[in-house]
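Student: A predicted structure for the sequence below; I have some questions about it.
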Amino acid sequence: MSSESERTATSDGVQIHQSRRLPDFLQSVNLKYVKLGYHYLVSYLLTLCLVPLMAVILIQASQLNPDDIHLLWLHLQYNLVSVVIFFVVLVFGSTVYIMTRPRSIYLVDYSCYRPPSHLQVKSHQFMVHSKLTGDFDDSSLEFQRRILQRSGLGEETYVPEAMHYLPPRPSMSAAREEAEQVMFGALDNLFANTNVKPKDIGILVVNCSLFNPTPSLSAMILNKYKLRGNIRSFNLGGMGCSAGVIAIDLAKDLLQVHRNTYAVVVSTENITQNWYFGNKKSMLIPNCLFRVGGSAVLLSNKSSDRRRAKYKLVHVVRTHRGADDKAFRCVYQEQDDAGKTGVSLSKDLMAIAGGALKANITTLGPLVLPISEQLLFFSTLVTKKLLNAKVKPYIPDFKLAFDHFCIHAGGRAVIDELEKNLQLLPTHVEASRMTLHRFGNTSSSSIWYELAYTEAKGRMRKRNRVWQIAFGSGFKCNSAVWEALRNVKPSPNSPWEDCIDKYPVQIVA
């Protein structure tokens, strides 16, 4: 009897708890629709004002008699010189505007490298291999095991050929081989999908942070594809995981100067010579996260390419926090006490990344946010500054500006932090989480694997806007905004072609 009473009480307790939560839920739903109504009202305020104005003009015009119309025609005849001058100025101004405005930059297509299956590494293989190398003590092995468990990486990520040997064989020749496989693999697929001849490429930008041999990686590509001698080629090094957006920005500026040409941007990272074989905890994390990957992007400033291009570049916003010492050293390549080289990640990394993101969206916000969000942000700022009120800073709703988010798959914590700070939904970070799970942290190319995921899922519709956000050493936060020119389908040999049906997967906490 007592147990029955307890169950009833417990049941009643649950009902009471639910009844208390229901009004809160309804209130949040009401607030959501109130905000949405406010957004639409402000966004279409000009249109709403013009409708009655146009109605008044049409009514007045309909009341004109033939004599009034004849009188108006006589006025135009007597002021013929003024009319001619007006149209000359109009034509001249339009011509100057068309000739001097920035040229549109189109993303014709891109390709992401998918390594061969024999380079895949499972978590238990990673740990067994790490133990057999004899370079790590028990504490370091346990640390790596915990990192792998919480990393969000799946069982199909790739490490380079040299890391599959016992002992590992990191060498210059092996690093060159890794670079060639990744870059040439992505470029071969890109040229095949676009039918663009290598000789037609006028600009080449390659970015790889940690591997910068002589001749450069860009020279390796020139030699492989026999690109023309007057090509503008650039090789960016040491700029971290955000260098892909920097390379896009550089290519964009060059395409404004050199007309009617193509630009290719190749983004990759090299692991072979940058695996850490020491026992410093902060330098072991990259071993657990970074994996093989790369991308090749074809950009064009030809108006004729608009018909076949996937996207148009809308904005690039770059933020650099290198003047701050903590930000400068939070991702730092150095030697440990035993003289072994690796990349050290600071405990302050997430806080510094948050500050860099805040600075970046402060610049990006006015460019992309609807006026309704800008007014809310401005009013909150004025209230806080003038009235010294304890008002929480207003976080703009970037879901009103973008349809898709490609957050650099640097690690699970990075994605979690941006999901929380930008108030995103799980579907908005799905591409980033699944890219981290399937391919790991592929450095500057990860945002392209994420875009490919969105396409493979059939979610990219015409006029959708995409926000690519990347973080990198220095410390930098860079953003690129693209607009879809059509309903975008995945290109042949997409990196998700053989596995998209099984995604999204449940990631264990």
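Tutor: Now that the structure is in, tell me what you want to look at. This structure is a prediction, so every number in the text was calculated from the model and none was measured.
Student: C-alpha only now, for contacts and for neighbours.
Tutor: Will do.
Student: list the contacts for the closest residue to Asn270 other than its chain neighbours?
Tutor: Leaving aside its chain neighbours, Asn270 sits nearest to Phe211 (5.9 Å; criterion: Cα to Cα, 6 or more residues apart in numbering). Phe211 makes contacts with Ala175, Gly237, Glu269, Asn270, Gln273, as judged by Cα atoms under 8 Å, 6 or more residues apart in numbering.
Student: show me the contacts for the third one.
Tutor: Put plainly, it is Glu269. Glu269 neighbours (Cα under 8 Å, 6+ apart): Ala179, Asn207, Cys208, Ser209, Leu210, Phe211, Val292, Gly293, Gly294, Thr442, Ser443, Ser444.
Student: Columns secondary structure and distance to Ala351 on top of those, output as TSV?
Tutor: Shown next, in TSV, are those (DSSP: H, G, I helix; E, B strand; the rest coil; distance: Cα to Cα, whole Å):
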residue	secondary structure	distance to Ala351
Ala179	helix	33
Asn207	strand	26
Cys208	coil	25
Ser209	coil	23
Leu210	coil	24
Phe211	coil	28
Val292	coil	27
Gly293	coil	27
Gly294	strand	28
Thr442	coil	22
Ser443	helix	20
Ser444	helix	21
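Student: next up, a second structure to put side by side with the first:
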Amino acid sequence: LLHVPPLQNLAAAREETEQVIYSTLENLFECTNVNPRDIGILVVNCSVFNPTPSLSAMVVNKFKLRSNIKSFNLGGMGCSAGIIAIDLAKDLLHVHKNTYALVISTENVTKNVYSGDNKSMMVTNCLFRLGGAAILLSNNVRDRKRSKYRLAYTVRTHTGADDKCFQCVQQEDDENGVTGVCLTKDVTFVAGKTVKANIRALAPLILPLSEKLLFFVSAIGAKVLKEKIKLYVPDFKLAIDHFCIHAGGRGVIDVLEKNLGLFPQDVEASRSTLHRFGNTSSSSVWYELAYIEAKG
């Protein structure tokens, strides 16, 4: 924070977002040697800062993107919005051929510094930090050789129908009318529950046949014999080389490490990202991927 008390006006929030997004995109275009006017799809996500004009319109204006671009601005979707944006971009690339999709994930701290005394809302001041990432996707065959990765699967699991899940992270006013983001004690439980549901959907797509059979047998046994047989937890390390678990907080990482049967080295990228950058919300997984790439 550069000001005490902190500036929380719209101009300061917009300046923060511009600094993050513009510098990130300038670096991306320089590294990829892609002309901004070749971008056909744009998806920008920021959970708690959604001004008018939108952040996606801000990017179009700054980099003079073409007039027929498919532009989307995702708001209020929390820390998972970065992967949701990738999923949206993937679906759009199935429809629009030979083009680029640009995904920008960021979060704004300026407008969400909590100045009250509610402990559940003060936690966000300690955890969250500004950050951003830009990801360029292509469905053009010519880009196959120079692409870093191939997007194989995206699996989305929505648990918002459950009240506990819906209310675990909520922007609201405290008893004195001060606005902030409230994190309930259910956050770690909800994170573990949601990841389990997501893994159940993802597992059939990536696990080897041997692990699928073991899980199937244990599931049948557990159903027949009730609690006498413990449900088998598949060894996901047989299908996944690296794990980028959202750096939401130490408690969240601990729960997921335990539930997935991972070792400390499997969550090293998450813990290191949290320690160095804090919780950068939807962009955190890309910081973790950069850590893994740098480590080799």
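Tutor: Received, thanks. It should be emphasised that the depicted structure is a prediction, and the values quoted were computed from it without experimental measurement.
Student: circling back: ok, so of the contacts of Glu269 of structure 1, who is nearest Tyr110 of structure 1?
Tutor: Nearest to Tyr110 of structure 1 out of those is Gly294 (Cα to Cα; 10.8 Å).
Student: residue in structure 2 matching that closest one?
Tutor: Matched by TM-score structural alignment, Gly294 of structure 1 corresponds to Gly132 in structure 2.
Student: Burial check on that match, number of neighbours?
Tutor: Close neighbours of Gly132 of structure 2, defined as other Cα atoms under 10 Å, add up to 27.
Student: same deal with Glu288 of structure 2?
Tutor: Neighbours of Glu288 of structure 2 under the rule other Cα under 10 Å: 25.
Student: ok, Lys70 of structure 2 to Met77 of structure 2 distance?
Tutor: Lys70 of structure 2 is 20 Å from Met77 of structure 2, where distance means Cα to Cα, to the nearest Å.
Student: brain fart, Glu268 of structure 2
Tutor: For Glu268 of structure 2 relative to Met77 of structure 2 (Cα to Cα), the value is 26 Å.
Student: same deal with Ser218 of structure 2?
Tutor: Look at Ser218 of structure 2 and Met77 of structure 2: by Cα to Cα, they are 35 Å apart.
Student: Who are the contact partners of Asp109 of structure 1?
Tutor: For Asp109 of structure 1, the contact set (Cα under 8 Å, 6+ apart) comprises Leu190, Asn193, Thr194, Val297, Leu298, Leu299, Ala309, Lys310, Ser491.
Student: Repeat the analysis, applying 10 Å as the threshold.
Tutor: 190-191, 193-194, 296-300, 308-311, 490-491 (Cα atoms under 10 Å, 6 or more residues apart in numbering).
Student: try Ser2 of structure 1
Tutor: Counting by Cα under 10 Å, 6+ apart, Ser2 of structure 1 has contacts Thr8.
Student: Please pick the buried ones from the contacts of Glu269 of structure 1.
Tutor: Buried residues within the contacts of Glu269 of structure 1, counting neighbours by 16 or more other Cα atoms under 10 Å: Ala179, Asn207, Cys208, Ser209, Leu210, Phe211, Val292, Gly293, Gly294, Thr442, Ser443, Ser444.
Student: List the contacts of the fifth one.
Tutor: Read that as Leu210 of structure 1. Gly237, Gly238, Met239, Gly240, Thr268, Glu269, Asn270, Ile271, Gln273, Asn274, Gln333, Val343.
Student: List just the nearest of those to Ala470 of structure 1.
Tutor: Using Cα to Cα, those come closest to Ala470 of structure 1 at Gly240, 9.5 Å.
Student: And the alignment partner in structure 2 of the closest one, how close does it get to Trp286 of structure 2?
Tutor: Using TM-score structural alignment, the partner of Gly240 of structure 1 in structure 2 is Gly78. Plainly put, Gly78 of structure 2 is 15 Å away from Trp286 of structure 2 if you go by Cα to Cα.
Student: Who has more neighbours out of those two?
Tutor: Between Gly78 of structure 2 and Trp286, Trp286 has the larger neighbour count (other Cα under 10 Å), namely 21 against 17.
Student: which position in structure 1 aligns with that one?
Tutor: So Trp286 of structure 2 corresponds to Trp448, using TM-score structural alignment.
Student: average offset between the helix or strand where that match lies and structure 2?
Tutor: For Trp448 of structure 1, the element it lies in under DSSP states H and E is helix 446-456. In this overlay with structure 2, the average offset of helix 446-456 of structure 1 from its partner residues is 0.5 Å by mean Cα distance after the TM-score superposition for structure 1.
Student: Now do that helix: distance to the chain's middle.
Tutor: With Cα atoms, centre = their mean, to the nearest Å as the basis, helix 446-456 of structure 1 stands 9 Å off its chain's centre.
Student: What residues in structure 2 pair up with the very next helix or strand once past that helix?
Tutor: Under the assignment DSSP H and E, the closest C-terminal helix or strand after helix 446-456 of structure 1 is strand 465-472. Aligned by TM-score structural alignment, strand 465-472 of structure 1 falls on no residue of structure 2.
Student: Direction-wise, compare strand 465-472 of structure 1 with helix 446-456 and give the angle.
Tutor: Here the directions of strand 465-472 of structure 1 and helix 446-456 differ by 150 degrees (axes from the mean of the first three to the mean of the last three Cα atoms, to 10 degrees).
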